[in-house]
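Q: Give me the fold of what follows.
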Amino acid sequence: MTERDDPTQLLSKAQRQAVRQLLRIAPVADELGARFEGAGHELALVGGSVRDALLDRLGHDLDFTTSARPEDTKRLLAGWADSVWDVGRAYGTIGGTKDGFHIEITTYRADSYEQESRKPAVAYGDSIADDLVRRDFTVNAMAVMLPGHEFVDPHQGLVDLGRQTIRTPGTPQQSFSDDPLRMMRAARFAAQLGFEVADEVVSAMGTMAERIDIVSAERVRDELSKMLLAADPRAGLTLLVDTGLAARVLPELPALRLEIDEHHRHKDVYEHSLTVLEQAIELEERLPGDGPDLVIRLAALLHDIGKPKTRRFETRGGVSFYHHDVVGAKLARKRLTALRYPTAVVNSVTELTRLHLRFHGYGSGEWTDSAVRRYVRDAGEELARLHVLTRADCTTRNRRKAQALQRSYDSLEERIERLAEEEELASIRPDLDGNQIMRILGIAPGPVVGRAYQHLLEVRLDRGGLDEDEARDELLKWWAEQPESAS
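A: Next up, the predicted model:
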């Protein structure tokens, strides 16, 4: 019997964990609670902080709610916290740090969206009950009053935590009307926590999907990123697609569900893309840095989004997707830009999408030095991610074919490492610079210098490094064939 089958097992474990976590933060939380109590205000640890304490995953970010208005909160933090800021004051939030903890304190809220508004109307509540009923989900609608440690759980969040279920405090319709982004958040929690989303919540997500249109692109982007960086993105993405939300925020994803024609069999591109994402996650340890990599996860998910627009049924029964890498790169750039992703992220994902077939373009794996140099040059700073994406893109069930592809890519990486020891592959340049070109040819700056430079770069890629005399001879040979040389 699992903990989900018998929620009392998880509850008992969660309660013990919560006690341990609350004791850890008590020096800061209780002192802060006493400070607010002394000023005649209520203060409670709330939301994700209580949930994470019960799950034994509480970090150094602490969320509180209070009856105090923002100006009172700021005054009470002054002189006690190590630092204080009020950038969230318009939404009732004052932040600060204390003894290594990041603290955010928000006045009891009762927010809601107007029908066509992209921003919630901020309204303050009068009690902890008002605040909790407006929270997104029951597992986030629990509080611990401070400094007395009274546990407040009017919506059975602890029970839902034991059942590992995502449910709303009130009706899902009311919750999603208050903030439509909560529909995406439900999918994100499914991905992060491995919880099941209650049937009535899923149903409301489907019927209210169009409400997500009023939410700003930045907020949608942040939820999508958190979902992709979670432990099981597939769970959340599947829910978004099944409820119609993905069709509104990332329409390229459900578009990958190409119909299966019994006479034109081909891979299910949607399922393939989710599998590539999962395999890329397994290979992330190959990348520099710690933790999940948003760029490789976005690239894995989007690498084939050009296929629906390029699909062609061949006369002999096959299916082709010629140039889907180029088309997909354009689509990825357009979608990520619309979602307000940083330019660096957009550029990296676009390049990886454009290059994801490059490995297969070199045939059976018998790579020339020239091909290796070009591969490294084209990948540039994305070489490590391109290695991961290319490996993850193999989802064939044919074991022999999969092993052959793996051996071929192993061989390529070995070739890259060997050539890198001999040459500076990551920064390949022609053997002559612009000044040398102009001096040898006796020409002034202009387009011809650029063409000569590009020619020498192609020679460098094909033949490797040349000494100065060889490079000069190659330049003069090229120049003799140019119409400008005769003038």
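Q: only C-alpha atoms for contact and neighbour calcs from this point on.
A: OK.
Q: For burial, what's the neighbour tally of the nearest residue to residue 195 once chain neighbours are set aside?
A: Nearest residue to residue 195, sequence neighbours excluded (C-alpha to C-alpha, 6 or more residues apart in numbering): residue 164, at 4.8 Å. Residue 164: 23 surrounding residues under other C-alpha atoms under 10 Å.
Q: Likewise for residue 458?
A: For residue 458, using other C-alpha under 10 Å, the count is 16.
Q: Give me the three-state assignment for it.
A: What DSSP: H, G, I helix; E, B strand; the rest coil gives for residue 458 is helix.
Q: ok, it to residue 440 distance?
A: 19 Å (C-alpha to C-alpha, to the nearest Å).
Q: which stretches of the stretch 251-400 of the chain form strands?
A: Using DSSP state E, counting those that start in this stretch, the strands of the stretch 251-400 of the chain run over 312-313, 319-320.
Q: possible to save these as a markdown table with distance to residue 102 and mean neighbour count?
A: A markdown table is the format used below for the strands of the stretch 251-400 of the chain (distance: least, C-alpha to C-alpha, whole Å; neighbours: other C-alpha atoms under 10 Å):
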| stretch | distance to residue 102 | mean neighbour count |
| --- | --- | --- |
| strand 312-313 | 54 | 13 |
| strand 319-320 | 53 | 16 |
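Q: Helices along the stretch 201-350 of the chain, start to end?
A: Assigned by DSSP state H, counting those that start in this stretch, the helices in the stretch 201-350 of the chain fall at 217-228, 233-243, 246-249, 269-282, 294-302, 307-310, 324-338, 343-355.
Q: wait, which of these is closest to residue 385?
A: Ranking those by distance to residue 385, with C-alpha to C-alpha as the measure, places helix 294-302 first at 6.2 Å.
Q: residues of the closest one that come out buried?
A: Using 16 or more other C-alpha atoms under 10 Å as the test for burial, helix 294-302 gives 295-302.
Q: hang on, the residue nearest to residue 195 packs against residue 198?
A: No: look at residue 164 against residue 198 with C-alpha atoms under 8 Å: they stay out of range, at 9.8 Å.
Q: what's the longest helix in the protein?
A: Longest among the helix segments of the chain by residue count, using DSSP state H, is helix 7-38.
Q: Contacts for the helix or strand following that one, please.
A: Sequence-wise, the next helix or strand downstream of helix 7-38 (DSSP states H and E) is strand 43-46. With contacts defined as C-alpha atoms under 8 Å, 6 or more residues apart in numbering, strand 43-46 is touched by 29, 33, 36-37, 62-67, 140-147.
Q: what angle do the helix or strand containing residue 190 and helix 233-243 make?
A: Secondary structure assigned from DSSP H and E places residue 190 in helix 181-193. Here helix 181-193 runs at an angle of 150 degrees relative to helix 233-243 (axes from the mean of the first three to the mean of the last three C-alpha atoms, to 10 degrees).
Q: One more, so I can put them side by side:
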Amino acid sequence: MPATCEDLLSIAVPNDHDVTSDHHPAVSELLRRVTPFADELGRRFAAAGHELALVGGPVRDALLGRPVNDLDFATDARPDRVLELVRGWADAVWTIGIEYGTIGLRKGDHQLEITTYRSESYDPDSRKPDVTYGTSLEGDLARRDFAVNAMAARLPGHEFVDPFGGLNDLKLKVIRTPGRPEDSFGDDPLRMLRAARFAAQLGFQVSPETVGAMKAMADRIEIVSAERVRDELSKLLLGAHSRAGITLLVETGLADRVLPEIPKLKLEIDEHHRHKDVYEHSLIVLEQAIAQEEDGPDLVLRLAALLHDIGKPKTRSFVEGGRVTFHHHEVVGASMTKSRLTALRYPKDVVADVSRLVELHLRFHGYGTGEWTDSAVRRYVRDAGHLLPRLHKLTRADCTTRNRRKAAALARTYDQLEERIARLQQEEELSKIRPELDGNEIQQILGIKPGPAVGKAYKFLLDVRLDRGPIGKEAATEALREWAREQELG
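A: The predicted structure is shown next:
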């Protein structure tokens, strides 16, 4: 007799992945939480002569005791038939994925996707999968990316289906394809990135044969659209073990195709010209930035930490005495960051924010032992703008020296800078700094009409505000008039 989900409650996964009822919820508990609607939906399909099963990620996450949000179902019913069966039952329905056999719907507080059994593969020259429909649940599970995602629970009977040993892989903490990895990656090359992503999210090891296939087939990733690559990279970076994911991309050669700036950080070091391992340094900075996050994973901060030194290979110079310099690598790196993230189709605000952090990440080192004037501190805050909290974290993360005395001194100095920023912030509201005269007042004082001259005057007054602090409208007016006389305005 087939095993039911309830039977699984007696199977323990070692360590923190115990699935016994005394610890973490298993699939049957998940189904009980969404009952009556899951079983009700299963009965609705069964009455019409169709199969329905909860599949993939929700089953895996339930067995791992992870939060389960959206629910994925698979069925032998074709999309048009699915629409008929959920009409009048679902609170909302959308068909944005219907060309791939997927119908989305909402029932109460739950969001569901129902996908027709399918198989999909890539033409060697195509960026989009060719979708063909299948006829059995086992066949549908066989085409899924990894065995841990190829488990299901039939509805309404709750029969557990695990034809490829996914439950055992959860015990062993292994990422492995249901069949030959070469076949799986040939069908969808993005699965190679997904392997690294799941390693980053779950902290699992990727099986040796899977890693071997990733190395052999890395060039196949080039047929996948930038948007799909971007989404997997983002999920990888947001994982709890993102360093492991990045390391796997570099070791398999996938990073050479999707994020080539990272493996290039492995600069050759000779006995005459020594400098720190930039690649290893960048991974440590990523980890140290993550350790400072306060409100959950921060994609912008993590991207900036990973990419902050990518300008070093292009700017490396050897000087007398065995020293190595990387002059202006932050400026070059900011430009490279903008180009790479744009090519990966990241949103403009993400591109701008990450690039700006890369550009600013060295600014603090001009602070020395506190020689900056209040004007310099104002400019630091002004230039960082809304990125200041992230810049604080990135700057602190960028200290990877093993010299404890040096590290402590840098930390104290940055503490002092933050204290000065806080004091000036309280006194002057630095984040809201504006000239003490607005555009209308400038025009009135100088007797000029709207145009470029007003913008130049505004910038001059902003510099005055940053340099001298609050001086009042009367002094600002006098400074403006003096500047206008020099510019032969008004």
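Q: so can I have CSV of the strands of the stretch 251-400 of the first structure showing distance to residue 12 of the first structure?
A: Shown next, in CSV, are the strands of the stretch 251-400 of the first structure (distance: least, C-alpha to C-alpha, whole Å):
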stretch, distance to residue 12 of the first structure
strand 312-313, 57
strand 319-320, 55
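Q: what's in contact with stretch 449-462 of the first structure?
A: Taking C-alpha under 8 Å, 6+ apart as the rule, stretch 449-462 of the first structure contacts 369-371, 373-374, 428-434, 437-438, 466, 471, 474-475, 478-479.
Q: start and end residues in the first structure for the longest helix belonging to the second structure, please.
A: Criterion DSSP H: the longest helix present in the second structure is helix 404-428. The alignment of helix 404-428 of the second structure onto the first structure (TM-score structural alignment) covers residues 399-423.
Q: Alignment lookup: the residue nearest to residue 195 of the first structure to the second structure.
A: With TM-score structural alignment as the criterion, residue 164 of the first structure matches residue 173.
Q: From what I see, that match and residue 204 are in contact.
A: Yes: counting by C-alpha under 8 Å, residue 173 of the second structure touches residue 204, with 4.8 Å between them.
Q: can you count the residues close to residue 107 of the first structure?
A: 28.
Q: about what we covered before: which bit of the second structure covers the helix or strand following the helix holding residue 190 of the first structure?
A: Later in the chain than helix 181-193 of the first structure, the nearest helix or strand by DSSP H and E is strand 196-197. Counting by TM-score structural alignment, strand 196-197 of the first structure lines up with residues 205-206 of the second structure.
Q: Translate residue 50 of the second structure into the numbering of the first structure.
A: Residue correspondence to the first structure (TM-score structural alignment): residue 50 of the second structure is matched to residue 41.
Q: Are we agreed that residue 105 of the first structure is in a helix?
A: No: Residue 105 of the first structure: not assigned to a helix; according to three-state DSSP it is strand.
Q: Please name the nearest non-neighbouring residue to residue 270 of the first structure.
A: Nearest non-adjacent residue to residue 270 of the first structure (C-alpha to C-alpha, 6+ apart): residue 256, at 4.7 Å.
Q: tally of neighbours for the equivalent of the one you found over in the second structure?
A: Here residue 256 of the first structure is matched to residue 265 in the second structure, going by TM-score structural alignment. Using other C-alpha under 10 Å, residue 265 of the second structure has 20 neighbouring residues.
Q: Quick check: the gap between residue 308 of the first structure and residue 244 of the first structure.
A: Residue 308 of the first structure is 18 Å from residue 244 of the first structure, by C-alpha to C-alpha.
Q: Next, count neighbours for residue 153 of the first structure.
A: Using other C-alpha under 10 Å, residue 153 of the first structure is surrounded by 18 other residues.
Q: Tell me the counterpart of it in the second structure.
A: Checking TM-score structural alignment: residue 153 of the first structure goes with residue 162.
Q: now do residue 372 of the first structure
A: So, by TM-score structural alignment, residue 372 of the first structure is matched to residue 377.
Q: Over to residue 61 of the first structure?
A: Looks like residue 61 of the first structure aligns to residue 70 there (TM-score structural alignment).
Q: Which residue, neighbours along the chain excluded, lies closest to its match?
A: Ranked by C-alpha to C-alpha, 6+ apart and with sequence neighbours excluded, the top spatial neighbour of residue 70 of the second structure is residue 111, at 5.3 Å.
Q: For that neighbour, give its distance to residue 86 of the second structure.
A: Distance from residue 111 of the second structure to residue 86 of the second structure, by C-alpha to C-alpha: 13 Å.
Q: Provide a list of residues in contact with the corresponding residue of the first structure for residue 341 of the second structure.
A: In the first structure, residue 341 of the second structure lines up with residue 336, judged by TM-score structural alignment. Contact analysis of residue 336 of the first structure by C-alpha under 8 Å, 6+ apart lists residue 346.
Q: Skipping its backbone neighbours, what lies nearest residue 299 of the first structure in space?
A: residue 349 (5.1 Å).
Q: I'd say residue 139 of the first structure and residue 154 touch.
A: No: using C-alpha under 8 Å, residue 139 of the first structure is not in contact with residue 154; the gap is 10.9 Å.
Q: ok, those two, which is more surrounded?
A: Applying other C-alpha under 10 Å to residue 139 of the first structure and residue 154 shows that residue 139 carries more neighbours, namely 28 against 15.
Q: Which residue lies closest in space to the more buried one, excluding its sequence neighbours?
A: Closest to residue 139 of the first structure by C-alpha to C-alpha, 6+ apart is residue 157, at 4.4 Å.
Q: tell me the contacts of the residue nearest to the spatial centre of the second structure?
A: The centroid of the second structure falls nearest to residue 234 when counting by C-alpha atoms, centre = their mean (2.9 Å). When contacts are counted by C-alpha under 8 Å, 6+ apart, residue 234 of the second structure touches residue 299.
Q: Can you find the partner of it in the first structure?
A: Using TM-score structural alignment, residue 234 of the second structure sits opposite residue 225 in the first structure.
Q: what's the answer for residue 215 of the second structure, then?
A: Here residue 215 of the second structure is matched to residue 206 in the first structure, going by TM-score structural alignment.
Q: For its match, which non-adjacent residue is closest in space?
A: Using C-alpha to C-alpha, 6+ apart, the closest residue to residue 206 of the first structure is residue 243 (4.3 Å).
Q: Please report the distance of that neighbour from residue 252 of the first structure.
A: To residue 252 of the first structure, residue 243 of the first structure is 15 Å away according to C-alpha to C-alpha.
Q: between these two, which one's more packed in?
A: Neighbour count, other C-alpha under 10 Å: between residue 243 of the first structure and residue 252, residue 252 has more, with 23 against 18.
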